[in-house]
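Chemist: generate a structure from the sequence data that follows.
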Amino acid sequence: MKPIADFDNFANLDIRIGRIVAVEDAGTKKPTYRLQIDFGGDVGIKVSCGAFRNYTKEALIGQQIVGVINFGAKKMGPEVSEALVLGVPGDDGETIFLTPHSHVALGVSVF
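Modeler: The predicted structure is shown next:
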């Protein structure tokens, strides 16, 4: 178990709902996708590189995701990831993205 974090640590994260609008193969060493994610209104579209290769590109388009948008850019080989899509490991080790149970507006903050 990780050490207890102060609530301010969580409050400092800007976690929002976005929708995947485009998917391409990323130019990274590991097989990853370059996702363009629309976080709506004041945020707009951000790029995220992630290991969601267990999904087809077509299956990812239009999916709502939960993402952290205020970590700052992270260089991943030739790619720059601007947001972190939250996920969990599946039974076979594949990466499963987190998504809201019901459709919600883009840019809604997670609390």
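
Chemist: please count neighbours and contacts with C-alpha atoms only from this point.
Modeler: Will do.

Chemist: now do the SS call for Ala59.
Modeler: Assigned by DSSP: H, G, I helix; E, B strand; the rest coil, the conformation of Ala59 is helix.

Chemist: tell me the buried residues in the longest strand anywhere in the chain?
Modeler: As assigned by DSSP state E, the longest strand anywhere in the chain is strand 15-25. Of all the residues in strand 15-25, those buried under the rule 16 or more other Cα atoms under 10 Å are Ile15, Arg16, Ile17, Gly18, Arg19, Ile20, Ala22, Val23.

Chemist: number of nearby residues for the residue nearest to the first one when sequence neighbours are not counted?
Modeler: Going back to what we said before, that points to Ile15. For Ile15, ignoring the flanking residues on the chain, the nearest one in space by Cα to Cα, 6 or more residues apart in numbering is Val68 at 4.4 Å. Residues near Val68, counting by other Cα atoms under 10 Å, number 19.

Chemist: this one next, for a side-by-side:
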Amino acid sequence: MFGFGAILGRLVSDAGGAYRIAHTLINVFGRKYVQLAVMIASFILGIALFFEVGMVILIPIVFAIALEVGVPLLYLGIPMAAALSVTHGFLPPHPAPTAITAALGANPGHV
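Modeler: Okay, here's the model as predicted:
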């Protein structure tokens, strides 16, 4: 899984996709709200992917945004990791909510 995520992240970066996504997010949200843009993009991507794969795919995009805007990498990396953590920890069918549902004997359709 990590290998495919790394390959996809590298392809996005080499093809110029990371730069294009970064440029689009900066244009839509502006330089002042670039953290919010990274957080929303990470949250949306985190719904479909596991934490580790989302991290590997988003790292080239975060690097491109940080270089474009001129901010430290942690300024954007922490919101990315936080949004991926929230989706991984709170939204089913990720492992944490599924395990809690099974432990409590709850119906996954109602969680």
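
Chemist: need the TM-score from the superposition.
Modeler: Once superposed, chain against chain, the TM-score is 0.23 (TM-score structural alignment, normalised by the length of the first structure); 50 aligned residues with a Cα RMSD of 5.1 Å.

Chemist: just checking, what packs against the longest strand of the first structure?
Modeler: In terms of contacts (3 or more Cα pairs under 8 Å, 6 or more residues apart in numbering; DSSP states H and E), strand 15-25 of the first structure is packed against strand 33-38, helix 57-60, strand 64-68.

Chemist: tabulate those in CSV, adding columns for distance to Val80 of the first structure.
Modeler: Converted to CSV, these look like this (distance: least, Cα to Cα, whole Å):
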stretch, distance to Val80 of the first structure
strand 33-38, 9
helix 57-60, 19
strand 64-68, 15
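
Chemist: which among these is found nearest to Ser48 of the first structure?
Modeler: Across these, Ser48 of the first structure has its closest neighbour in strand 33-38 (5.1 Å, Cα to Cα).

Chemist: which elements pack onto the closest one?
Modeler: Using 3+ Cα pairs under 8 Å, 6+ apart as the contact test, the elements touching strand 33-38 of the first structure are strand 15-25, strand 45-50.

Chemist: next, the angle strand 15-25 makes with it.
Modeler: Counting by axes from the mean of the first three to the mean of the last three Cα atoms, to 10 degrees, strand 33-38 of the first structure points 140 degrees away from the direction of strand 15-25.

Chemist: got the angle for strand 33-38 of the first structure vs strand 64-68?
Modeler: Using the same axes, to 10 degrees, strand 33-38 of the first structure lies at 90 degrees relative to strand 64-68.

Chemist: count the residues that sit near the nearest residue to Gly54 of the second structure once chain neighbours are set aside.
Modeler: Nearest residue to Gly54 of the second structure in three dimensions, chain neighbours excluded: Gly46, at 6.0 Å (Cα to Cα, 6+ apart). Counted with other Cα under 10 Å, the neighbours of Gly46 of the second structure add up to 26.
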